[in-house]
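Enquirer: For reference, the sequence and a predicted model appear below.
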Amino acid sequence: MAGVRDVAAAVLTRTGPITTMKLQKLLYYAQAWHLVFQRKPMFDEKIEAWPQGPVTPSIFAGHRKQYQVTSGPSGNAGALTAPENATLTWVMDKYAHYSAETLSRLTHMESPWRVARGIVDENEKSSQPIAHDQMRHFYARRSPMSTSRSPRPRPARPWKVSISTTTGNELSATSRPAPALPTTWSPKK
């Protein structure tokens, strides 16, 4: 298992200089998705639900009062295992193009941060940790991956959507192929 400083160094190796906020959010997503893909944490350090979103305090302490981070705080990017690198590559492909502010807004809309914040006002300080179970559960439901534990895309599946012929409301969606409609199809009256 890599340390959070190793993961931070690996992120910075891939991105170059980035804002401290963006580094924090990418570390959070790396941890969350590694919990989904490998069912274990990528690093041991806790992530807290701060007003600006998820923050790893030990990394924050290493670049306190810096707007931009240019190098990993004494981390070794080469210390990541193959599964950790695979997860980080997937996370970078999915999230690295977003701005720090967008990533912060995303985390604020997602339940792991919101549950950890509880009833604390959005701008109030908090050091409440974000639970691994919350992260794994939330992101597993959003996973585009198969039920396997490695980050591989699922094959595309056709969807069948049933529509009520009287109200037009959607009734169900299943992963079975939709049958072809007859060319003279019309709703029953």
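Expert: Thanks, I have the structure now.
Enquirer: Could you use CA atoms for every contact and neighbour count after this?
Expert: Fine.
Enquirer: Would you map the strands across this structure?
Expert: Applying DSSP state E to the chain gives strands spanning 18-19, 48-50, 53-55, 68-69, 160-163, 170-174.
Enquirer: The most centrally placed residue in the chain: what's it in contact with?
Expert: By Cα atoms, centre = their mean, the chain has its centre lying nearest to Tyr29, at 4.0 Å. With contact taken as Cα atoms under 8 Å, 6 or more residues apart in numbering, Tyr29 is in contact with Val91.
Enquirer: What residues of the helix ranked longest in the chain count as buried?
Expert: Counting by DSSP state H, the longest helix found in the chain is helix 20-38. For helix 20-38, the buried set under the neighbour-count rule, 16 or more other Cα atoms under 10 Å, comprises 20-38.
Enquirer: for stretch 100-108, same thing?
Expert: By neighbour count with 16+ other Cα under 10 Å, stretch 100-108 contains the buried residues Ala100, Leu103, Ser104, Thr107, His108.
Enquirer: Structure two is appended below for comparative analysis:
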Amino acid sequence: MATAHDVAKYFLLIAAADEDSEGLTHLKLQKLLYYAQGFHLALFGCRLFPDMIEAWDHGPVILSVWQVFRQHGSMPLPVPPIGTSVSLSAEQRDLLNDVWNTYGQFSAWKLRNMTHEEAPWKETPYRNVPITDEALQRYFQTQVTNDRPDHG
């Protein structure tokens, strides 16, 4: 199983290689991690990474990733050094590329607002508590088209 930090590094590397990207902020990274976990649960029936996703005021957050990147505030996050390896399978990389291609085009605040309209965040009764795998899987199964993430 990958770690949330492996997935975060991969998204940072994708953003750095994307000439249309202005880099990743911490807020945007958190939302991409949420989408990656949700679609992995929907498509494969298991978690992509073991970390829980919590429902915070500004949307879904992985605490361990927040602790690493919080000092950057709303500034673009540093790109991992060239040659950084990430322990992800080809299947996982394909999913993350699909998530990036679907959601990477949106700003951090657009993604934040989108997550606030989605059932997993809306239906978590309290802030700063985990969003259940069941809630993620149930919602994201409705967002899959042809075994691919869809934003419809």
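Expert: Right, received. Where do you want to start? All figures in this text were calculated on a predicted structure; none of them were measured in a lab.
Enquirer: Got a TM-score for the two of them?
Expert: The TM-score (TM-score structural alignment, normalised by the length of the second structure) is 0.85; 139 aligned residues with a Cα RMSD of 1.8 Å.
Enquirer: about what we covered before: what's the average distance of the longest helix of the first structure to the second structure?
Expert: After superposition onto the second structure, helix 20-38 of the first structure sits on average 0.6 Å from its aligned residues (mean Cα distance after the TM-score superposition for the first structure).
Enquirer: which bit of the first structure covers stretch 29-42 of the second structure?
Expert: Under TM-score structural alignment, stretch 29-42 of the second structure corresponds to residues 23-36 of the first structure.
Enquirer: pretty sure Arg152 of the first structure contacts Ser143?
Expert: No. If you go by Cα atoms under 8 Å, Arg152 of the first structure and Ser143 don't touch, sitting 10.2 Å apart.
Enquirer: hmm, back to that, right, and the strands of the first structure - which one's nearest Thr89 of the first structure?
Expert: Closest approach to Thr89 of the first structure among these is made by strand 18-19 (16.6 Å; Cα to Cα).
Enquirer: Show me what the closest one is packed up against.
Expert: Using 3 or more Cα pairs under 8 Å, 6 or more residues apart in numbering; DSSP states H and E, the elements in contact with strand 18-19 of the first structure are strand 68-69.
Enquirer: Which elements pack onto the strand it packs on?
Expert: Checked by 3+ Cα pairs under 8 Å, 6+ apart, strand 68-69 of the first structure has strand 18-19, helix 20-38 packed alongside it.
Enquirer: Would you format the ones you listed as a markdown table with distance to Asn76 of the first structure included?
Expert: Output for those, formatted as a markdown table (distance: least, Cα to Cα, whole Å):
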| stretch | distance to Asn76 of the first structure |
| --- | --- |
| strand 18-19 | 18 |
| helix 20-38 | 15 |
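Enquirer: With His137 of the first structure as the reference, name the closest of those.
Expert: Nearest to His137 of the first structure, of all these, is helix 20-38, at 7.8 Å by Cα to Cα.
Enquirer: Which residues are in contact with the counterpart of Glu123 of the second structure in the first structure?
Expert: In the first structure, Glu123 of the second structure lines up with Val115, judged by TM-score structural alignment. Residues near Val115 of the first structure by Cα under 8 Å, 6+ apart: Ile130.
Enquirer: so where do the helices sit in the second structure?
Expert: 4-17, 26-44, 63-69, 90-103, 108-116, 119-122, 133-141.
Enquirer: burial of Ser172 of the first structure, as a residue count?
Expert: Other residues lying near Ser172 of the first structure total 10 when counted by other Cα atoms under 10 Å.
Enquirer: which position in the second structure aligns with it?
Expert: Ser172 of the first structure maps onto nothing in the second structure, by TM-score structural alignment.
Enquirer: Check the gap between Ser172 of the first structure and Pro144 of the first structure for me.
Expert: From Ser172 of the first structure across to Pro144 of the first structure, the span is 20 Å (Cα to Cα, to the nearest Å).
Enquirer: same deal with Tyr98 of the first structure?
Expert: Distance from Tyr98 of the first structure to Pro144 of the first structure, by Cα to Cα: 19 Å.
Enquirer: list the contacts for Leu41 of the second structure?
Expert: Contacts for Leu41 of the second structure (Cα under 8 Å, 6+ apart) come out as Arg47, Leu48, Asp133, Leu136, Gln137, Phe140.
Enquirer: picking up where we left off before, figure out which of the helices of the second structure is closest to Thr84 of the second structure.
Expert: Across the helices of the second structure, Thr84 of the second structure has its closest neighbour in helix 4-17 (8.5 Å, Cα to Cα).
Enquirer: I am finished for the moment; much appreciated.
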